[in-house]
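Q: predicted model follows, preceded by the sequence.
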Amino acid sequence: MEYPVCLIENHDDGTIQVNKKALEILSRFTQKVVVVGIVGKYRTGKSYLMNKLAGHKNGFSLGSTVQSMTKGIWMWCVPHPVKRDHTLVLLDTEGLGDVEKGNSQNDSWIFALAVLLSSTLVFNSIGTIDQQAMDQIHYVTELTEKIKVKASEQQSEFHDDSGEFKRFFPSFVWCVRDFNLKLELNGKDITEDEYLKNALKLKTGMSPAVRNYNFPRECLLHYFHSHKCFVFDRPASKADLQNLDNVAESQLDHAFVQQTKRFCQYIYEKSPVKSLSGGFTMTGRSFGDIAASYVESIRSGSIPSMENAVVALAKIENSRAVNEASSKYDELMSQHVSKFPTETQDEFLNLDKECHTEALNVFMNNSFKDENHEYQYKLIDELVIKKAKYQQQNEQASEIKCRGLLQELSAEMEKRIREGKYSVPGGYKQFIEEKKSLEADYLRVKGKGVKSLEVLQQFLKEKESVESTILMADKTLQETEKKMAEQNAKREAEARAREIVEKKNMELQKNIANQQESYDMHVKMLEKKMSEEREKIKEENNWLIKEKLKEQEEMMKGGFKTQCQMLEDEIRGLRQQQQENKREPSSLMEEIITTFLPGTLGRIVKKVLL
């Protein structure tokens, strides 16, 4: 993208909607995305930092007045400077607290969407991290009202699932602009991160004032899975600040320039790929789909549910996975159509197997949460239908080639039949010899394909009446010889018919064996995918348990018994989930084979027979 576009439009009446042009742009990005969103009070220099991350001086509107320039959420997709084959998606949000809006709920939704969409959230503020700064980030305290983890209303009402937010939420970076204090605490130098950690320390006590003081800090500590701080000197004089996008870097404060570079390098190296619970990493198009899902929930008046959004995204991605896998099969098989007919059925089945394997790999790499295996069923059905189509094309190519060959080989015989050359004494013997010679020549030719016997049988059957007429007209043969010749011709025809039936039965068995191999491959790949997904969930749960244990340790040090007990309950629930996930993969696969794919092979065989 050469310049940013609006991703989420914020209208004057307080409604929001996704910009279709932005979704169309995102649909073209199939690389994994790292999504960095920035929030903060308006006119605090958010757009400047985002332009620097994009590697450009201009792009996101900076503005130079007290009026907020950015409306809604703007997006800029650029190649990731560090991670190869990744796209960096930058989200510049409308400034919070704009007096012209007169709608604080609108600010809350913008903040909530920035949290939901980002893999790293940057909060931008001016001055210091004091209570006033905490008051500016009060939107974080409203997140439990704006976002649900689970889809179930009952669970949301009676069960506090806010402990799960850390599993879904982005990493958190606080940028403090125009910072003019010494990084010093109790007479000792401290780092920026220690400055933030100290600012987020909780107070003991249960008074309303203490609870109000602690609440935003608890939300920041418990919802976001990492915390980083950068402080920035004032970049330039007031006059230059009003025209910052046109000021040369050499005219900016040297410390500010270096601080900005450190910030950008950290974001490039540490910002994770945007992912969903369970380890599904997002591409540009899936990012656009989930953004549309969240906005649609807000527009309908409901609270966005991360679980519902994942389910909706799974439907889109799995449908897309089926289409892309099916298209992959078509793409690969169509490369072989010009080489049809295949010499043997085995050759065709090997082609099908190769193409089916590649198609299934595409499906497995792009599908997720196909929990009822509905989409894998669809893929199986589609590939069976497509295989039958290409098999028919292969057979038609064989028929055309065989008929053309027989027409060429029988041209002289047909001429003699028309001229009555066989309707003479001894003509029958000549006809039979030439027919057998033609048949031998036909069988010696390679590359006729799978219908060679059937076409030959049909050709010979068409000549039976001619052969009978020639036989009856041959005066050199006795009646007994004619009857014997008729019987020989009948036996040969029956033998050819039996050979064709045997060949068809053998081909059917090979077809069934081929489908059994495909079935086994589906089960094997499914088993591998489920094992990988279970491992990701296990790793995610282990990470979350460690994070909660760290939180609990900090709460113990501060003497916060109530919070410690709440964290203990969360940790116990997570460990219980781990125990439930320890079911043996073999027992899971037994369940799949008996409940997921029963009758699948039978349905395939029925289609083959039809």
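A: In hand now; what should we look at?

Q: for the rest of this, base every contact and every neighbour count on C-alpha atoms.
A: Fine.

Q: mind giving me the packing neighbours of the helix or strand encompassing Gln335?
A: According to DSSP states H and E, Gln335 maps onto helix 306-337. Judged by 3 or more C-alpha pairs under 8 Å, 6 or more residues apart in numbering; DSSP states H and E, helix 306-337 is in contact with helix 284-299, helix 345-366, helix 374-409.

Q: next up, a second structure to put side by side with the first:
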Amino acid sequence: MDVVSAPSVQTWGDAGAAGHRGAGKVLRCECGGGRGGSIPPPRPPRSSLTRLRAQDDIHNDAWIFTLALLLSSTLVYNSMRTDSRTMLGSLCFLTDLKNYVRVRAQVDGTEPADEFARVFPDFVWVVRDFRLQEGDRPISADEYLDQILRPQLRFTLLNYQGNKQVQQCLRSFFPHHKMFMLERPAADRDLAQLELLREDQLQPRFRQQEEAFCQHIWKEAPVKMLLNSSPVTGRMLACLVETYMAAISAGSVPCVESVHTAVTEAENIAAVEAAVAEYRRGMKQNLVLPTASFSALMAVHQDWKKRAITLFLSQVVDKTEQHHQALLMDKLEVAKEEFCRRNEEASEQRCWAVLRELWLDMELRMQRGDYVAPGETRLFLKDLKRMQEEYKRRPDKGVKAEAVLEKFLRVKGLEMTEMWLDRVDQQCKAVLAEARAATQAVVKQLEEHQQQQVVEMSKMWMAKEMVELKVCFLEKQQKEMLAEVTAAKKVVEKQLEEQQQQQQQVMMAEVTAVKKAMEKQLEEQQQVMMAEVTAVKKAMEKQLEEQQQQQQKVMLAEVTAAKKAVEKQLEEQQQQVTLAKLTAGREAAEAQLEEQQQQVMLAEVTAVMKAMEKQLEERWQQWAQQLQEEQSLVLSQRLEELEVRLQEGHGREAAALQQVELMQEEEQTVPSWRSTLLKVLDKVVVPILIRVVNSMVNNAA
């Protein structure tokens, strides 16, 4: 038997990429005699016809036939000339076909025949060395096939049931039937060397039949499809063969649904891998690392992402399936992140190389110690700024230019800080050494000073004993002096009280006189301002009356003119109206005009009066404010003069009062005997001693 399969037009490239250009190499079955090859037919481009040839074997006949059904889109069954009963008997294994293949993975009971019809190929029956003729009339191959598939009454009872089941299987499993008859290709004497004959040496009738058969295969043979209506490619056909053979070798019944699902999954995964490989190849070829910006990388990414998706959609088996599309998106995202990482690494390498090159000069100056000397920080900052500007001018640094520069500055800043800290540490050590030497000198001086203080303290103790003796002598004199001071204090307090009373009376009289004078002056100013306000108010009222009279005259003139115009117009338009109606209309118009004029005049007069009142109120407030400011100014000046007089006239009394208050505070406080003794020595005893010494000196003289 021969099997013919036409893979999908759209997947020719995939089959070639996988090494099976339309199953171009021979596929050998392990269960019997099966081999295949690729024939380029006159079909549309990117298509191929795969021919699988199977040889019968009594041990593997059923499995070989099952594989032929599952792998082909058109089954060509060869048989030699014989009668119809024998021809049907040779296909008896069709009745047990359900024991060798399952369509669905999970089926309750027996699967219906239409399920098998969905996956089985078209059936083409080729009968060789046979001439069709019914009586004296020749019949066609299709008519003969219809006779074979119809129940025959001449079948024996023994063969009737078997042939009937074969007929039913042929009709239910293979909805499309076709039969071709091939006569002998050459004469009997040439059959032994048939392979050596040329095309023109074959029988013309045979060549016509062969051409009809080939044309039917080229034009009518359908494309092999999966259960999801996806065309089978050469690579998918090879995968189907391997999967079916694995199931048969394992001793299980092949399941079409499971095998097709596995092939679809493998093809979809292969499409994902091919799309990702295409994306990586395109990115490597078109992406120059590092890119100037992230957007440049994303532009290349978007371009090759679209191409990868297009390639995936052209190779994927089921375009409505979302799982592998999501898997593709995830892998493309991972690949994009990898290229982003590579871009960042390339950018970092480039930036670090530029920074190391620009840092060489500054590093040499650092080694020489140019930046460590006092006051050289500005030079370091100037060189650092120049280096940054040169770094920014360098091209092709990529997306990590700023980050690498910041990291570099941070690292070098730490290095400079450590260098400066080392320098400061050395300076601190030198300063500490000097400080230790100075401390030792100071300690030595303190020891010498302490010795001097001990000598001086001994002298002070001796002086202290002398002072204590003198204090005992002066305590008596202090009591006498305190009595004299108390009497003098009372006299001074009495005199100060009398002077304060007199001064208060004089000041009260002066303040009362000033207050009266200010009140009188304020009353006079208020009267003057009220007179001015009254005069301004009268002037404004007079001005308002004049304006009102002028406005009334103008308005009366306007009203008279309007009245005359209205009368003239009424006379022209209502000449045919009676005199009574004309008079009534004129009176109504005059009354209406007068009312309107009065309302307008009243409104204008009211507005003018309000404006004048507002202006008068504003002026009155300004005058009142000015008057208050002048009064406060005058009062403040008078009070300052009085304070100056009081200060000048009673400075001595104030000093005396302050001294008395101090003395009262000293009397109220109860100091310790040491503080009291010191105060007495300072204020009383020392002057007395001075006078005693002076008197002794005078007596001695």
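A: It's in. It should be emphasised that the depicted structure is a prediction, and the values quoted were computed from it without experimental measurement.

Q: TM between them?
A: Superposed pair, TM-score by TM-score structural alignment, normalised by the length of structure 1: 0.59. Supporting alignment: 406 aligned residues with a C-alpha RMSD of 3.7 Å.

Q: which of the helices and strands packed on helix 306-337 of structure 1 sits most buried?
A: Of those, the one with the most neighbours on average (mean count of other C-alpha atoms under 10 Å) is helix 284-299, at a mean of 20.

Q: the equivalent of Phe256 of structure 1 over in structure 2: how many residues sit nearby?
A: By TM-score structural alignment, Phe256 of structure 1 lines up with Phe206 in structure 2. When neighbours are defined as other C-alpha atoms under 10 Å, Phe206 of structure 2 has 18 of them.

Q: ok, average deviation of whichever helix or strand Phe206 of structure 2 is part of from structure 1?
A: Counting by DSSP H and E, the element that carries Phe206 of structure 2 is helix 204-220. Averaged over the aligned pairs, helix 204-220 of structure 2 sits 1.8 Å from structure 1 after superposition, using mean C-alpha distance after the TM-score superposition for structure 1.

Q: who does that helix touch, helix- and strand-wise?
A: Looks like helix 204-220 of structure 2 contacts strand 177-182 (3+ C-alpha pairs under 8 Å, 6+ apart).

Q: in structure 1, what range does the strand it packs on match?
A: The alignment of strand 177-182 of structure 2 onto structure 1 (TM-score structural alignment) covers residues 227-232.

Q: mind listing what's buried along that stretch?
A: Using 16 or more other C-alpha atoms under 10 Å as the burial criterion, the residues of stretch 227-232 of structure 1 that qualify are 227-232.

Q: for Thr260 of structure 1, see how far away Asp334 of structure 1 is.
A: No, residue 334 of structure 1 isn't Asp; it's Ser. The gap separating Ser334 of structure 1 from Thr260 of structure 1 is 53 Å, by C-alpha to C-alpha, to the nearest Å.

Q: the more surrounded of those two?
A: Legend: neighbour count by other C-alpha under 10 Å for Ser334 of structure 1 and Thr260, higher for Thr260 (21 against 12).

Q: for the more buried one, what are its contacts?
A: The neighbours of Thr260 of structure 1, taking C-alpha atoms under 8 Å, 6 or more residues apart in numbering as the test, are 49, 52, 232.

Q: ok, now how distant is it from Ser108 of structure 1?
A: With C-alpha to C-alpha as the criterion, Thr260 of structure 1 and Ser108 of structure 1 are 28 Å apart.

Q: what's the burial count for the closest residue to Val362 of structure 1 other than its chain neighbours?
A: Spatial nearest neighbour of Val362 of structure 1, excluding adjacent residues (C-alpha to C-alpha, 6 or more residues apart in numbering): Ala325 at 5.3 Å. When neighbours are counted by other C-alpha under 10 Å, Ala325 of structure 1 registers 27.

Q: and the longest helix along structure 2, what does it pack against?
A: Of all the segments of type helix in structure 2, defined by DSSP state H, the longest one is helix 401-573. Under the contact criterion of 3+ C-alpha pairs under 8 Å, 6+ apart, helix 401-573 of structure 2 touches helix 323-368, helix 579-649, helix 651-668.

Q: next, the angle helix 579-649 makes with the last one.
A: Read it as helix 651-668 of structure 2. 70 degrees (axes from the mean of the first three to the mean of the last three C-alpha atoms, to 10 degrees).

Q: so where in structure 1 does helix 651-668 of structure 2 end up aligned?
A: So helix 651-668 of structure 2 sits over no part of structure 1, by TM-score structural alignment.

Q: can you give me how far that helix is from the chain middle?
A: In terms of C-alpha atoms, centre = their mean, to the nearest Å, the centre of helix 651-668 of structure 2 is found 81 Å from the chain centre.

Q: show me what it is packed up against.
A: If contacts are counted by 3+ C-alpha pairs under 8 Å, 6+ apart, helix 651-668 of structure 2 sits against helix 401-573.

Q: how far away is the residue sitting nearest the centre point of structure 1 from Glu145 of structure 1?
A: Centroid check for structure 1 by C-alpha atoms, centre = their mean gives Asn366 as the closest residue, at 3.6 Å. Asn366 of structure 1 sits 33 Å away from Glu145 of structure 1 when distances are taken as C-alpha to C-alpha.

Q: got the contact list for Phe363 of structure 1?
A: So Phe363 of structure 1 contacts 318, 321-322, 324-325 (C-alpha under 8 Å, 6+ apart).

Q: got a markdown table for these, with distance to Thr283 of structure 1 too?
A: Supplementary listing: the contacts of Phe363 of structure 1 in a markdown table, determined by distance: C-alpha to C-alpha, whole Å:
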| residue | distance to Thr283 of structure 1 |
| --- | --- |
| Asn318 | 14 |
| Ala321 | 13 |
| Val322 | 17 |
| Glu324 | 15 |
| Ala325 | 17 |
